[in-house]
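Enquirer: Build me a structure from this.
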Amino acid sequence: MRIFIAGASGAIGRQLVPLLVAGGHEVVGSTRSAAKAGTLRVLGAEPVVVDALDPDSVADVVAKAEPEVIVHQLTALSGRPRFRQVKAMMAAANRLRTEGTDHLLAAGHAVGVRKFVAQSNAMWMERVGGPVAGEDGRIEPHPPADVAEAVAALRHVEDSVTRITWADGIVLRYGGFYGAGTGLTGDVIADQVRKRRFPIVGGGGGVWSLVHIADAAAATVAAVERGKSGIYHVADDEPAQVCDWLPHLARALGAKPPLRVPAWCVRLLTGAGAVNMMTQARGISTETTKRELDWTPRYPDWRKGFTEELG
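Expert: Take a look at the predicted model:
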């Protein structure tokens, strides 16, 4: 198939492009940075530089690409921002999940794509119903005020994509990424863990589902090739409380055990959203994804994944 990847130079995109090319697909990959076009070309994609928030530019590049499938991996959450830049980065990510999604959907509809695959994440599953949520679960309808806009943006992606009738609209709820310099094992969080600035908050009872970035990319290929309209969960087989996986990550990084900080203190410093994620998050089940997409994670256990990635 001919596939257009929006955000192809991001964490998933850099893993996804060579997998699709190796599978015989033609890939056009977008980036907002001209400096990254060469990297995409080396990976096997035809690069295009575009501002994803400019609807006319998006419509133009998608029309010229003539894809059968669009894969939406746009995000602004990358690099090593300074503290005062985080708010602006989150606002940009929210716009990509709202306006960016709308622009890509309009462009895809105009050229008649038959499948639209979009990135979501599982960190904000509704905080009721037990430690693990299935694909029929929904995004938390009443998040803390300081993260309400970000959670609403996730909901916008999911609702907009799964409601389209002119193509298969597929949403992938990824677990927390690690591997290949991204997510939990990337420079930003790993440095915080080494410096004991990534603490266990309260009792650390929040349940996180994690996924190696290579497994996330492989699941995305499976969705492109075999997915039907709906939501699929992408994570390993071991949802775990923060108080379990975070000390293990610290050991794998050669760091001292994480500090334990009262929830009220973190709430004052960083807001209620961070406390909620560390104490009330729910993991996800991937049984439907395994069955319907014929996908199995190479790293089914984050313990083994951490050790192999960091050992």
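Enquirer: make it CA atoms for all contacts and neighbour counts henceforth
Expert: Fine.
Enquirer: Which parts of the protein are helices?
Expert: Secondary structure of the chain, counting by DSSP state H: helices at 11-22, 37-43, 55-65, 86-95, 101-111, 148-162, 187-194, 213-226, 242-252, 263-270, 272-280, 287-293, 302-310.
Enquirer: Touching the third one from outside, list them.
Expert: With C-alpha atoms under 8 Å, 6 or more residues apart in numbering as the test, helix 55-65 has contacts from 4, 28, 48, 50-52, 103-104, 106-108, 110-111.
Enquirer: what do you get if the cut-off is 6 Å, keeping everything else the same?
Expert: Counting by C-alpha atoms under 6 Å, 6 or more residues apart in numbering, the neighbours of helix 55-65 from elsewhere in the structure are 103, 107.
Enquirer: Would you mind listing the buried residues in it?
Expert: The neighbour-count criterion (16 or more other C-alpha atoms under 10 Å) identifies 55, 57, 58, 59, 61, 62, 65 as the buried residues of helix 55-65.
Enquirer: cool, and the last one?
Expert: Along helix 302-310, these residues count as buried under the neighbour rule (16+ other C-alpha under 10 Å): 302, 305, 306, 309.
Enquirer: cool, and the longest one?
Expert: Taking 16+ other C-alpha under 10 Å as the basis for neighbour counts, the residues of helix 148-162 that come out buried are 149, 150, 151, 152, 153, 154, 155, 156, 157, 158, 161, 162.
Enquirer: about what we covered before: would you format the buried residues of helix 302-310 as CSV with distance to residue 188 included?
Expert: Converted to CSV, these look like this (distance: C-alpha to C-alpha, whole Å):
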residue, distance to residue 188
302, 19
305, 18
306, 16
309, 16
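Enquirer: for these, which one is nearest residue 218?
Expert: Proximity of the buried residues of helix 302-310 to residue 218, judged by C-alpha to C-alpha, is greatest for residue 305, which lies at 15.5 Å.
Enquirer: Could you also give me the structure for this second sequence? I'd like to compare it with the first:
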Amino acid sequence: MRIFLAGATGVIGSRLLPLLVAAGHDVAGTTRLRERAGMIERAGGSAVVVDVYDAEALTSAVVDFRPDLVMHQLTDLPDDPAEIPARAVANARIRTEGTANVLAAARAAGPARVFAQSIAWTPPGRGDAVAWHEAAVLDAGGVVVRYGQFYGSGTYYEAELPAHPRIHVDEAARRTAPLVEASPGIVVVTDPED
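Expert: Down below sits the predicted model:
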């Protein structure tokens, strides 16, 4: 399968990319930063340097790749969790304008299916963007994956467990890889006790 992975250098995308390649998929992965292109190539993907907010460039990249599946693993979260409230608008923009651009690019590419990450909880004051994002993906006949809060190396919770719902980021990637064949709808990926 040809998979266009938007967000290939993020906390989940960077773990998911080598799993998809190992499963035999041909993966084009995006990054906004040219210096991160090597990460994608070392993991076996084809690097695409593009900003999701540049709708024309994104559409061109997706159409040129001719994917069977467009996977949206984009977020806009700060490195410091204390800054999350101040950056809420940026992450909401990824879920609205960014999602709209990803969906438009997938439509332009033809029969490409859509797959997008979401969250398995409602963040205070930001539920509208999450709801819009999920509805747009479902209206496009796509798959929404609601992840629990990530913990493990490279996450906000490296040394402690977050509240439920949660999932280890490596386990989230492992459980996501086979979902490329999932039927349209919502899939929840959390720890078993959730």
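Enquirer: What TM-score do the two superposed chains give?
Expert: For this chain pair, the superposition-based TM-score is 0.92 by TM-score structural alignment, normalised by the length of the second structure; 194 aligned residues with a C-alpha RMSD of 2.0 Å.
Enquirer: what about the aligned partner of residue 183 of the second structure in the first structure, neighbour count?
Expert: Residue correspondence to the first structure (TM-score structural alignment): residue 183 of the second structure is matched to residue 228. Residue 228 of the first structure has 19 neighbouring residues, counting by other C-alpha atoms under 10 Å.
Enquirer: Could you pull up the contacting residues of residue 228 of the first structure?
Expert: Counting by C-alpha under 6 Å, 6+ apart, residue 228 of the first structure touches residue 168.
Enquirer: so how far is residue 154 of the first structure from it?
Expert: In this structure, residue 228 of the first structure and residue 154 of the first structure are separated by 20 Å, where distance is defined by C-alpha to C-alpha, to the nearest Å.
Enquirer: Now the spatially most central residue of the second structure: closest residue in space, sequence neighbours ignored.
Expert: Among the residues of the second structure, residue 73 comes closest to the average C-alpha position under C-alpha atoms, centre = their mean, at 0.7 Å. Nearest-residue entry for residue 73 of the second structure: residue 7, 5.0 Å, with adjacent residues in sequence omitted and distances by C-alpha to C-alpha, 6 or more residues apart in numbering.
Enquirer: Show the contacting residues for the one you found.
Expert: If a contact means C-alpha under 6 Å, 6+ apart, then residue 7 of the second structure has 13, 30, 73, 74 as its contacts.
Enquirer: Quick check: the equivalent of residue 165 of the second structure over in the first structure vs residue 121 of the first structure, distance?
Expert: By TM-score structural alignment, residue 165 of the second structure lines up with residue 209 in the first structure. With distances taken as C-alpha to C-alpha, residue 209 of the first structure is found 10 Å from residue 121 of the first structure.
Enquirer: for residue 51 of the first structure, same thing?
Expert: If you measure residue 51 of the first structure against residue 121 of the first structure using C-alpha to C-alpha, the figure is 23 Å.
Enquirer: Looking at these two, which has the bigger crowd around it?
Expert: The neighbour count for residue 51 of the first structure versus residue 121, taken as other C-alpha under 10 Å, is higher for residue 121 (19 against 14).
Enquirer: Now which residue in the second structure aligns to the more buried one?
Expert: With the correspondence set by TM-score structural alignment, residue 121 of the first structure lines up against residue 119 in the second structure.
Enquirer: My read is that that match contacts residue 144, right?
Expert: No - judged on C-alpha atoms under 6 Å, residue 119 of the second structure makes no contact with residue 144 at a distance of 9.2 Å.
Enquirer: who's in contact with the residue nearest to the centre of the second structure?
Expert: Contacts were defined as C-alpha under 6 Å, 6+ apart; by that measure residue 73 of the second structure touches 6, 7, 117.
Enquirer: which among the residues you listed gets closest to residue 36 of the second structure?
Expert: Closest approach between the contacts of residue 73 of the second structure and residue 36 of the second structure, by C-alpha to C-alpha: residue 7, at 11.1 Å.
Enquirer: measure that closest one to residue 174 of the second structure for me?
Expert: According to C-alpha to C-alpha, residue 7 of the second structure stands 17 Å off from residue 174 of the second structure.
Enquirer: Near residue 78 of the second structure, how many residues? Count them for me, please.
Expert: Around residue 78 of the second structure there are 16 residues (other C-alpha under 10 Å).
Enquirer: burial count for the nearest residue to it once chain neighbours are set aside?
Expert: The shortest distance from residue 78 of the second structure to any residue other than its chain neighbours is 6.3 Å, reached at residue 84 (C-alpha to C-alpha, 6+ apart). Number of residues near residue 84 of the second structure (other C-alpha under 10 Å) recorded here: 15.
Enquirer: Please list which of the contacts of residue 7 of the second structure are also found as contacts in the first structure.
Expert: Among the contacts of residue 7 of the second structure, the ones whose aligned partners also stay in contact in the first structure (both residues aligned by TM-score structural alignment, their matches' C-alpha atoms under 6 Å) are 30, 73, 74.
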